[in-house]
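Enquirer: Sequence and computational prediction follow.
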Amino acid sequence: MQTKKKRRFEMPDAFVIIFGILVLAVLLTYIVPAGEFQREEVDGRNIVIDGTYERIESQPASLLSTFTSIQQGLVDSAPIIFMVLIVGAAVAVIDHTGAINSGVNALISKTKNQKYLLVAAFISIFAILDFFGISGNVIIAFIPIGIVLARALKLDPIVGVAMVYLGQYVGVATGTFDPVITGLAQSIAELPLFSGWHLRLTAFFILIIITMIYILRYVKRIEKDPSKRIITFAETDGGVQGPVEEFGPFTGRHKVVLLTALVFMGSFIYGVFKMEWSTNELAGIFIMMSIAVAIVGRIHMNDFVKVFIKGAQDIVYGALVIGLARAVVVVLENGKILDTIVSAAVQPMAEMPMFLAAESMFVFNLLFNLIITSGTGQAAIVMPFMVPLADMLDITRQTAVLAFKMGDGITNIIAPTSGVLMAVLAIGKVPYAKWFKFVLPLVLMWSVVGLIMVAIAVMTGYN
């Protein structure tokens, strides 16, 4: 007898999901009318001028341009793609010295294996960093530390990524004292920098509590029943590393290696604030760091090259996903339909009651962020409309900034078009489908908090 096996539904690969979104974007260029706003340059950024929208000749994507958009997406994303490859390579060099594993295990030993405390501490550290807008893209460099900690605590890669990345995005979503994205939004709204911080601070504490409970409940669940892990280390790297004792003692050389890495990371954070460094400088810093670590760790030059190349090879998959995600935006921009989408969304808000319009601002930013995941890019496009709309509806401009900021930050933790998210998942070797399954309930919870915060802002005349 032949037995017919039922085929279980399998979540598509990240490439399949994003290519499907790309096809949808191509179809939209045939359906949505083309149009554009005039723009003016303010402090080096192209800011949309409200009231200047006009229809232009349709420019739908052709079959060839659909596929060349992938190449263009890779070219446009080259700084972050190569930065990810270099970060992966440099981390592999540090990992080769054994410093990260031994250091994490020494930390676990000092805290007497208090895994809940350690996970909560990591979430708090990265939330506080972006509370002040510090980490940004550099968060990618900390993912390996989260992964090593999760492995040493006998958890899974999801926890390793979540306690670093979700911690960061608690800070991003609220932007309490973020001088870049919150600063730009408030500048466009002609508000004092960091004004209205008290409500954003309240949102910060609510989100960090929800996020900690959510992650720690998952930790508790997989501790009780390991079969409930969404993904295992065996799936990501072919086998779980040995028990804690096999990593060896945390030696003086290990300490010097980690101190060397810390000095280079610290120099980059300093450069971000003092010299406006970005992804190119981060890549350069990590190349320098890998060489310095190799010298301190006494790695032979030929071995250094092999380890460096192998580290880059391990995350090529994720690096290519970043380029494919960017291709979606390339199609929408070349088809000239992004401005049409914004114009069509903003006009109905002007006819809504004040309370509903404010909530609609938040929901619009929440969804628009799936297309434009850059906070500054979204602020430059959206805030010029939010400000006059808020004035017309008698909503405070501070409320408009809050609706933008929370909408901008929340969906970044799930958007497949986010280059940073795809880079983080590439470093952590977590498939997008697995991450989506884990993080979707949290996105919904954060969104409810956003709706409540905007409602409070409207009712209190937030200013």
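Expert: Cool, got the structure.
Enquirer: from here on, contacts and neighbour counts on C-alpha atoms
Expert: Fine.
Enquirer: which residues touch stretch 299-313?
Expert: 85-93, 96-97, 294 (Cα atoms under 8 Å, 6 or more residues apart in numbering).
Enquirer: now the residues you listed as JSON lines including secondary structure and neighbour count?
Expert: Output for the contacts of stretch 299-313, formatted as JSON lines (DSSP: H, G, I helix; E, B strand; the rest coil; neighbours: other Cα atoms under 10 Å):
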{"residue": "Leu85", "secondary structure": "helix", "neighbour count": "24"}
{"residue": "Ile86", "secondary structure": "helix", "neighbour count": "24"}
{"residue": "Val87", "secondary structure": "helix", "neighbour count": "30"}
{"residue": "Gly88", "secondary structure": "helix", "neighbour count": "29"}
{"residue": "Ala89", "secondary structure": "helix", "neighbour count": "27"}
{"residue": "Ala90", "secondary structure": "helix", "neighbour count": "30"}
{"residue": "Val91", "secondary structure": "helix", "neighbour count": "26"}
{"residue": "Ala92", "secondary structure": "helix", "neighbour count": "22"}
{"residue": "Val93", "secondary structure": "helix", "neighbour count": "27"}
{"residue": "His96", "secondary structure": "helix", "neighbour count": "19"}
{"residue": "Thr97", "secondary structure": "helix", "neighbour count": "20"}
{"residue": "Ala294", "secondary structure": "helix", "neighbour count": "22"}
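Enquirer: For those residues, give me TSV that also has distance to Ala25.
Expert: Formatted as TSV, these follow (distance: Cα to Cα, whole Å):
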residue	distance to Ala25
Leu85	28
Ile86	31
Val87	31
Gly88	31
Ala89	34
Ala90	36
Val91	36
Ala92	37
Val93	40
His96	43
Thr97	46
Ala294	46
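Enquirer: one more structure, for comparison:
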Amino acid sequence: MEKKKFKIPHTFVIIFALIVISALVTFFVPGGEYVKVEHTDQNGITKQALEFRYIDNQPQSWQVLTAFYKGFTRQAGIIVFILVIGAAFWVVNSCKAIDAGILSFLRVIKKLEKVRWLNFIGVNNIVIVLIMLMFSLFGAIFGMSEETIAFTVLLIPLAISMGYDSIVGVSLVYVAAHVGFAGAILNPFTIGIAQDIAGLPMFSGIEYRFVCWIILNIITISYILWYARKVKRNPSKSPMYEEDAYWREKAESEENIIEYHTPKSGWWSYFIALGTLIIFSVYNPHTSIKIGNSVTDIPFFIPFLTLLFAIFGFLSLRKSIHFFVLNLLFFTIIFLVAGVMGYGWYIGEISALFLALGILSGIAANYTANEIVGKLVEGAKDILSAALVVGLAAGIIVVLEEGKVINTLLHEMSLAMNEAGRVGSLGAMYMIQTFINL
């Protein structure tokens, strides 16, 4: 009788098991909460502090099932964001714009490989390093995190077409941005908040964090280059070999024989986008770019970007609808960065931006309204499992919070770290935070 090979459980099974374990914890761990308490020091100054107190726990049983609903409602913004990203890129991909962009990019790489010194270093290596450094800076300066999802969808097929796998594609964007997030040179969401709470000068110690950021990037990029080289030599060694078969086959098939053309609908899409940008420029002639704690006012920034779109949109349409859709994608990314840094955009505004990308791409490709909606729905279906993971995982925290035990667990961890000394507690905090993130 043949032994069955062990299979890693489905992601949903793992998450459900963690929720059940969390529910069991609520039966044995006492409840706790932090309350604000006022203290008056010797100088008569009253200060507020958080004080931990034990309370009755609330064991969770059938509430395990309601945790899913509450997890989805809590993470509704990110879930919708993921669905919109998948929907928009499905439309873009159906226009074969990404295929055209990848083919053009690969042609440029082949030309650059003829340059002796570039070929010695490795053009692909240069591409990997530059892309990872760019996204690492985004994470270090303005805390790019969830926004990387949009870029991941774009760069995975590019990485596979270059002879790598989807792990390299994810690393180019997601891993790089979070390495930058960890280095946190000017990250307002980590360093800014933490130093404000601690009463330290804002963004002090930037030199130390910059050195840490460089070290983290050297280690990460070196590993990705080593891994990418190994996969390119023998693609079958990739753990994603079977999963990446679709993109490999697509790159090798005759589907990449693209008929370049520009239908009249492309011009309609161009003028709709340009008109919208002109209106936005009229009401927002000046932009205040926030980098860390500093604010720089840039006059006529949005009007300037609108002018660039008008020029490059016109030129790309003269060439082909595929390059116009790529132009739309490029300026979507530009306006995403401008919106986050200049106008405080977050998931809601970014979702709207990519929804506009999907609709305008569909119009440009001469799709009917029903066809655009159909492709948006197909794209949302394709990425639905990733969106479900976000909602399900949030259920773990819901169970611990409603069981009133999460603060008790954090309190006991803090007591254990206090006994380890300053250096030991720093390491312990890092490990605990890493475990919680996982």
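Expert: Thanks, I have the structure now. For clarity, every value in this text was computed on a predicted model and none was experimentally measured.
Enquirer: picking that back up, nearest to Glu36 of the first structure, of the contacts of stretch 299-313 of the first structure?
Expert: Proximity of those to Glu36 of the first structure, judged by Cα to Cα, is greatest for Leu85, which lies at 35.9 Å.
Enquirer: and that closest one, what pairs with it in the second structure?
Expert: Under the alignment (TM-score structural alignment), Leu85 of the first structure maps onto Leu83 of the second structure.
Enquirer: Isn't that match up against Leu384?
Expert: Yes - proximity of Leu83 of the second structure to Leu384 meets the contact threshold set by Cα atoms under 8 Å, at 6.5 Å.
Enquirer: just to revisit the earlier point, can you count the residues close to the closest residue to the match of Leu85 of the first structure other than its chain neighbours?
Expert: Among residues not flanking Leu83 of the second structure along the chain, Ala380 sits closest, at 4.8 Å (Cα to Cα, 6 or more residues apart in numbering). With neighbours defined by other Cα atoms under 10 Å, the count for Ala380 of the second structure comes to 22.
Enquirer: Tally up the residues packed near Asn437 of the second structure, please.
Expert: Neighbour number of Asn437 of the second structure under other Cα under 10 Å is 7.
Enquirer: any idea how far it lies from Ile14 of the second structure?
Expert: Separation of Asn437 of the second structure from Ile14 of the second structure (Cα to Cα, to the nearest Å): 15 Å.
Enquirer: what about the aligned residue in the first structure for Lys3 of the second structure, which SS state?
Expert: Counting by TM-score structural alignment, Lys3 of the second structure corresponds to Lys6 in the first structure. Here Lys6 of the first structure is recorded as coil under DSSP: H, G, I helix; E, B strand; the rest coil.
Enquirer: how close does Lys6 of the first structure get to Gly323 of the first structure?
Expert: Counting by Cα to Cα, the gap from Lys6 of the first structure to Gly323 of the first structure is 35 Å.
Enquirer: Equivalent analysis for Phe247 of the first structure, please.
Expert: Phe247 of the first structure sits at a distance of 37 Å from Gly323 of the first structure (criterion: Cα to Cα).
Enquirer: Which residue of those two possesses the greater neighbour count?
Expert: Gly323 (25 against 18).
Enquirer: hang on, that one is in a helix, isn't it?
Expert: Yes - Gly323 of the first structure: assigned to a helix according to three-state DSSP.
Enquirer: which residues touch it?
Expert: Here Gly323 of the first structure is in contact with 70-78, 81, 419 (criterion: Cα under 8 Å, 6+ apart).
Enquirer: and the residues you listed, which two are the farthest apart?
Expert: So for these, where distance means Cα to Cα, the most widely separated pair is Gln71 and Gly419, at 15.2 Å.
Enquirer: If you count surrounding residues, which of those two has more?
Expert: Set Gln71 of the first structure next to Gly419 and count neighbours by other Cα under 10 Å: Gly419 wins out with 25 against 16.
Enquirer: Give me the nearest residue to the more buried one, chain neighbours excluded.
Expert: The nearest residue in space to Gly419 of the first structure (Cα to Cα, 6+ apart) is Ile322, at 4.9 Å.
Enquirer: residue in the second structure matching that neighbour?
Expert: For Ile322 of the first structure, the residue aligned by TM-score structural alignment is Val390.
Enquirer: any idea which element Asn217 of the second structure lies in?
Expert: helix 206-233 (DSSP states H and E).
Enquirer: helices and strands around that helix, which ones?
Expert: With contacts defined as 3 or more Cα pairs under 8 Å, 6 or more residues apart in numbering; DSSP states H and E, helix 206-233 of the second structure has these neighbours: helix 123-142, helix 176-183.
Enquirer: and the angle for the shortest one with helix 206-233?
Expert: By that I understand helix 176-183 of the second structure. Going by axes from the mean of the first three to the mean of the last three Cα atoms, to 10 degrees, helix 176-183 of the second structure is angled at 150 degrees with respect to helix 206-233.
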